[in-house]
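Participant: My questions are about this predicted structure, shown below with the sequence.
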Amino acid sequence: MSIQRIAAAATAALAAVALALAGASPAVAGSPHFIRNATTASLDGVSLVVDFKEAGLEAGAVETIQVTAHLDALYQCVNNGGKVPSDPKKTTISSDVSESDEFTAAKNGNLVGTLTVDPPDAASVLDCPSGQRSTLVSVTWSDVIIDDLTSGASLALTGTFSA
């Protein structure tokens, strides 16, 4: 075989490899994880708002993100004048509350989003007598955890948030 034929065959093989690589799908990202300093929790009124960033995902991946937090809340009956009756009817709940949604990772494999967790509506928690309405008096959110139910990434956020 001549040197020209060997060179032509090698060039053709390299061109085939280059074309195959150019048409290959993007590499699967490794190690999905939440970025701690870009994932925060705060209050908006009585609602817990979690802003998050997750990295290490495949571009375009659709992920189910869930925020779970422990809620301690006080509900009380208030009369139409905005006063608490002398014999106040009230209740306290202490339970875990969660919210989830689907988000799509960007081309760079990052996913940025926000989830808001709300306390139960006052009317669904406490039944007040005629002339009074159920009112949420205070909330405390703690033990906030954000999970990617698709990739398995998870991050616990520190702090207690009260309103």
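Facilitator: Thanks, I have the structure now.
Participant: Please make it C-alpha for all contacts and neighbour counts, starting now.
Facilitator: OK.
Participant: can you pull the contacts of V97?
Facilitator: V97 sits next to T68, A69, H70, L71, V117, P119 when contact means Cα atoms under 8 Å, 6 or more residues apart in numbering.
Participant: I'd like to know which elements the longest helix anywhere in the chain is packed against.
Facilitator: In the chain, assigned by DSSP state H, the helix with the most residues is helix 3-23. Of the remaining helices and strands, none touches helix 3-23 by 3 or more Cα pairs under 8 Å, 6 or more residues apart in numbering; DSSP states H and E.
Participant: Below is an additional structure, to be compared with the one above:
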Amino acid sequence: MISRRIFSLIAAVFAVLLFGTTAAHAGNAHFIASQTSYTTSGGTLTVKFKEAGLESGSTETIRISAHLDATYSCVNGGSKVPSDPKKTTISGDFSAEDDFTAGKNGNVSGSLSLFAPSASDVLDCPPGQRATFISAVWSNVSIDDLDSGAHLDL
């Protein structure tokens, strides 16, 4: 009789430790700043990230957001910018999101990209000229986990 009580007590303590540790671990979701960064190339912004403190197997919706200032110009058939070029600068906020699944260790690693609009979607050029992307400046880059609430400004 006493051994059953001891066994039940040990089983209860073990269950509390097991589930209590998992809940505490899963409740501390955060992006690891040293392993989360962004790069730019042309009109593309790519954010690579790692988030920890998630429940194993959970599906997390990750969103990146940034502000873009981009310049486009008309270029003639000789690939030269006319002396009186038609230019357009756009300015706006962009975002992208996708779902990622946490591994056994409660981590999610991945990347997401934002793209400047294509030149032909932004600028109408006179006959004999084509719209061309000139430059992009991305700012105010951030990443959010829409499920866990984790956030990081980059």
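Facilitator: Yep, that arrived. Being a predicted model, the structure only gives us computed values, none of them experimental.
Participant: Please, where are all the strands along structure 1?
Facilitator: All strands of structure 1, identified by DSSP state E, fall at 33-34, 40-44, 47-55, 62-79, 90-104, 111-117, 132-148, 154-157, 161-162.
Participant: With distance to T11 of structure 1 as added columns, please give those in JSON lines.
Facilitator: Converted to JSON lines, those look like this (distance: least, Cα to Cα, whole Å):
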{"stretch": "strand 33-34", "distance to T11 of structure 1": "42"}
{"stretch": "strand 40-44", "distance to T11 of structure 1": "53"}
{"stretch": "strand 47-55", "distance to T11 of structure 1": "39"}
{"stretch": "strand 62-79", "distance to T11 of structure 1": "40"}
{"stretch": "strand 90-104", "distance to T11 of structure 1": "40"}
{"stretch": "strand 111-117", "distance to T11 of structure 1": "41"}
{"stretch": "strand 132-148", "distance to T11 of structure 1": "46"}
{"stretch": "strand 154-157", "distance to T11 of structure 1": "48"}
{"stretch": "strand 161-162", "distance to T11 of structure 1": "65"}
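Participant: Could you point out which of the ones you listed sits nearest Q4 of structure 1?
Facilitator: strand 47-55 (48.8 Å; Cα to Cα).
Participant: distance between that closest one and the chain's centre?
Facilitator: Computed by Cα atoms, centre = their mean, to the nearest Å, the chain-centroid distance of strand 47-55 of structure 1 equals 5 Å.
Participant: equivalent range in structure 2 for it?
Facilitator: Under TM-score structural alignment, strand 47-55 of structure 1 corresponds to residues 44-52 of structure 2.
Participant: What residues sit buried inside stretch 35-48 of structure 1?
Facilitator: Neighbour-count burial for stretch 35-48 of structure 1, counted by 16 or more other Cα atoms under 10 Å, picks out I35, T39, T40, A41, S42, L43, V46, S47, L48.
Participant: Would you mind putting those into TSV with distance to D96 of structure 1 alongside?
Facilitator: TSV is the format used below for these (distance: Cα to Cα, whole Å):
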residue	distance to D96 of structure 1
I35	24
T39	20
T40	19
A41	16
S42	17
L43	17
V46	15
S47	14
L48	13
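Participant: of all those, which two lie farthest apart?
Facilitator: Farthest-apart pair in the buried residues of stretch 35-48 of structure 1 is I35 and V46; separation 25.3 Å (Cα to Cα).
Participant: what sits against E99 of structure 1?
Facilitator: So E99 of structure 1 contacts Q66, V67, T68, L115, T116, V117 (Cα under 8 Å, 6+ apart).
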